[in-house]
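Novice: Here is a sequence with its predicted model. Questions after.
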Amino acid sequence: MKRPFLSFLLLAVMAAGAVLPAAAEKADRDKPMNAEADALRYDDLKQTSVFTGNVVITKGTTLIRGGQVEVSQDPEGYQLAVATAAPGKLAYYRKKRDGVDEYIEGEGERIEYDSRADLVKFIKRAVVRRYKGATLSDETTGGLIVYDNNTDVFTVDSGAKNSTAANPGGRVRAMLSPRGPAAGAAAPAPPSGGPAPVLRPSTTLGNGTSPKAP
């Protein structure tokens, strides 16, 4: 009798001695990867696992959801996870930032997470949001958004050739909240280990044009 729902545990600890990034949630790298899905196809020779059907991947504070997620692992233990959205939906990614009560979340038709480079790519109908606690602080949309967990820098491509209803005209769009005393509140004191990391956009967005608020 076929089990209607399968739950799998993948022990995916990063290679010993890997350098931890300053801004990413450090504890996540030492946590096992847990995956839940309706079905799994595992190839031991290629070291790939393909999860299908309401896939939920967790690794510490990192959460990935999609209609299908393919996870491959290189000989050094680094992983590449590719999440594809179910028809009519978007794949989802969420991660806590280190040292602050902030979260980065994003959606796209396809999401690629490279643990070696610690990069996340949101592809087609892409949107990335930053939350302070439960409050939305920043939001950016585009055809392709690349977020670097090491530096907290994101770059945005307008995807003008592939404009959609969610991204009309293929324009980069951003909503950025004011920071510091100008926002109406006193600037918080930095933690003892140094100033908290600041999320900042790349100086080059899309085709070299500045983002416009929607």
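Specialist: That came in fine, so what should we check first?

Novice: Only C-alpha atoms from now on, for both contacts and neighbour counts.
Specialist: Fine.

Novice: any idea how far residue 23 is from residue 143?
Specialist: Going from residue 143 to residue 23 by C-alpha to C-alpha, to the nearest Å gives 25 Å.

Novice: hmm, I was thinking of residue 68
Specialist: 28 Å.

Novice: For the two, indicate the residue with more neighbours.
Specialist: residue 68 (24 against 20; other C-alpha atoms under 10 Å).

Novice: That one - nearest residue in space that isn't next to it in sequence?
Specialist: Nearest residue to residue 68 in three dimensions, chain neighbours excluded: residue 52, at 4.4 Å (C-alpha to C-alpha, 6 or more residues apart in numbering).

Novice: what's the next secondary structure element after the one helix or strand residue 66 maps to?
Specialist: Residue 66 is part of strand 62-73 when elements are defined by DSSP states H and E. Next in sequence after strand 62-73, counting helices and strands by DSSP H and E, comes strand 79-84.

Novice: putting a second one here so we can go through both:
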Amino acid sequence: MIHLPSPHLLRLLLALGLCALVSLAHAQKKPSSTAALVPQEEPSTMILSDTLHFDDTKRESTFSGNVVMTRGFMTMNADNLHLREDAEGFQYGTGTVKPGKRVFIRQVRPEVYEVLEGVGVRAEYNGKTETFDLLGQAVVTRYICGQHFDTVSGERVRYSQKTDIYEAFSGPDSANAGGRVRSIAQPRARADAAVAECKAKEAGLPAPTPKLSPATPATPAAGTRLPPAPVRP
């Protein structure tokens, strides 16, 4: 016999899909005024697990064992996933793993040729504050056109949906030595060049030639005879 989930469970599932989607939407482009008027279709959310326990009275559900949640271009892997909804209707989600493992989140952003990956001992979403946290050995990495570009790591990495800002916090369970925060970012020009290269490949065009800085002379090809240096009087 097939039992359909209650409305509370459906709201919780959709809420978690939303939180995971916004958690790694780093540097997402703002839609144009025309596009903003067009309603966006909600992607479907699918959660696979070995077991599911749902308490309709408490508005809580727990997925256990090899949890895989997929929503649109986002995928999250964890050992356990706990969802709850408060009296005001705000949703909260917590993903955990067994000792020695980390929660994994992957967000593909094909419109800008980006892939965002995040790991942490625990993942938490607060629907009231609209923030998503990766806690314990937290690392978030951005790839553009398959190339590694930016990485931020610490004990906790937080993303705010309201402000579209990342924050990293130090602590004893940081992914870095001494509990410090670490950030590695590539120049914006390099990211733009990688996107332009991907667009050219899709269009079947040759890759654009990088522009040289005025202070950087071009390197002559092998075998090219250089003119003699001027002789000082």
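Specialist: Everything's here; your move. The model shown is predicted, which means the values in this text are computed figures rather than measured ones.

Novice: TM-score of the superposed pair?
Specialist: Overlay of the two chains. TM-score (TM-score structural alignment, normalised by the length of structure 1): 0.66; 172 aligned residues with a C-alpha RMSD of 3.5 Å.

Novice: how much does the strand holding residue 66 of structure 1 stray from structure 2?
Specialist: Its matched residues in structure 2 lie on average 1.4 Å from strand 62-73 of structure 1 after superposition (mean C-alpha distance after the TM-score superposition for structure 1).

Novice: matching residues in structure 2 for that strand?
Specialist: Mapped onto structure 2 using TM-score structural alignment, strand 62-73 of structure 1 spans residues 74-85.

Novice: Residue 43 of structure 2 belongs to a strand?
Specialist: No - when classified by DSSP: H, G, I helix; E, B strand; the rest coil, residue 43 of structure 2 is found to be coil rather than part of a strand.

Novice: counterpart of it in structure 1?
Specialist: Under TM-score structural alignment, residue 43 of structure 2 pairs with residue 31 in structure 1.

Novice: where's its match relative to residue 99 of structure 1, distance?
Specialist: 18 Å.

Novice: now residue 163 of structure 1
Specialist: As judged by C-alpha to C-alpha, residue 163 of structure 1 and residue 99 of structure 1 stand 37 Å apart.

Novice: again with residue 154 of structure 1
Specialist: Taken as C-alpha to C-alpha, the span from residue 154 of structure 1 to residue 99 of structure 1 is 19 Å.

Novice: Where in structure 2 does the helix or strand where residue 126 of structure 1 lies fall?
Specialist: Applying DSSP H and E as the criterion places residue 126 of structure 1 in strand 119-132. With TM-score structural alignment applied, strand 119-132 of structure 1 matches the range 131-144 in structure 2.

Novice: which outside residues touch the strand holding residue 126 of structure 1?
Specialist: Residues from elsewhere that reach strand 119-132 of structure 1 (C-alpha atoms under 8 Å, 6 or more residues apart in numbering): 101-114, 136-149, 159, 162, 164, 166-167.

Novice: Pull out the buried residues from those.
Specialist: Among the contacts of strand 119-132 of structure 1, those that count as buried by neighbour count (16 or more other C-alpha atoms under 10 Å) are 102-113, 137-149, 159, 167.

Novice: Where do the strands of structure 1 begin and end?
Specialist: 6-10, 33-37, 39-43, 48-59, 62-73, 79-84, 91-96, 102-108, 110-114, 119-132, 135-148, 153-157, 173-176, 200-201 (DSSP state E).

Novice: Throw the ones you listed into a markdown table and include distance to residue 186 of structure 1, thanks.
Specialist: Shown next, in a markdown table, are the strands of structure 1 (distance: least, C-alpha to C-alpha, whole Å):
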| stretch | distance to residue 186 of structure 1 |
| --- | --- |
| strand 6-10 | 44 |
| strand 33-37 | 39 |
| strand 39-43 | 51 |
| strand 48-59 | 35 |
| strand 62-73 | 31 |
| strand 79-84 | 40 |
| strand 91-96 | 24 |
| strand 102-108 | 18 |
| strand 110-114 | 36 |
| strand 119-132 | 16 |
| strand 135-148 | 17 |
| strand 153-157 | 25 |
| strand 173-176 | 18 |
| strand 200-201 | 20 |
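
Novice: Which stretch among the ones you listed approaches residue 184 of structure 1 most closely?
Specialist: Nearest of those to residue 184 of structure 1, taken as C-alpha to C-alpha: strand 135-148 at 14.3 Å.

Novice: Quick check: the closest one compared with structure 2, mean distance?
Specialist: So strand 135-148 of structure 1 averages 1.1 Å relative to structure 2 (mean C-alpha distance after the TM-score superposition for structure 1).

Novice: who does that strand touch, helix- and strand-wise?
Specialist: For strand 135-148 of structure 1, the packing partners by 3 or more C-alpha pairs under 8 Å, 6 or more residues apart in numbering; DSSP states H and E come out as strand 119-132, strand 153-157, strand 173-176.

Novice: do you know which of the ones you listed lies nearest residue 36 of structure 1?
Specialist: strand 119-132 (20.8 Å).

Novice: Show me what counts as buried in that closest one.
Specialist: Those would be 119-131, for strand 119-132 of structure 1 by 16+ other C-alpha under 10 Å.

Novice: same deal with stretch 17-32 of structure 2?
Specialist: Here stretch 17-32 of structure 2 shows 17, 18, 19, 20, 21, 22, 23, 24, 25, 26 as buried, counting by 16+ other C-alpha under 10 Å.

Novice: Would you verify that the fourth one is located in a strand?
Specialist: In other words, residue 20 of structure 2. No - membership of residue 20 of structure 2 in a strand is not supported by three-state DSSP, which gives helix.

Novice: Quick check: it touching residue 73?
Specialist: No - with contact defined as C-alpha atoms under 8 Å, residue 20 of structure 2 does not reach residue 73; the gap is 10.4 Å.

Novice: Next one: the equivalent of residue 103 of structure 2 over in structure 1 from residue 173 of structure 1, what distance?
Specialist: Aligning on TM-score structural alignment places residue 103 of structure 2 opposite residue 91 in structure 1. Applying C-alpha to C-alpha, the value for residue 91 of structure 1 to residue 173 of structure 1 is 20 Å.
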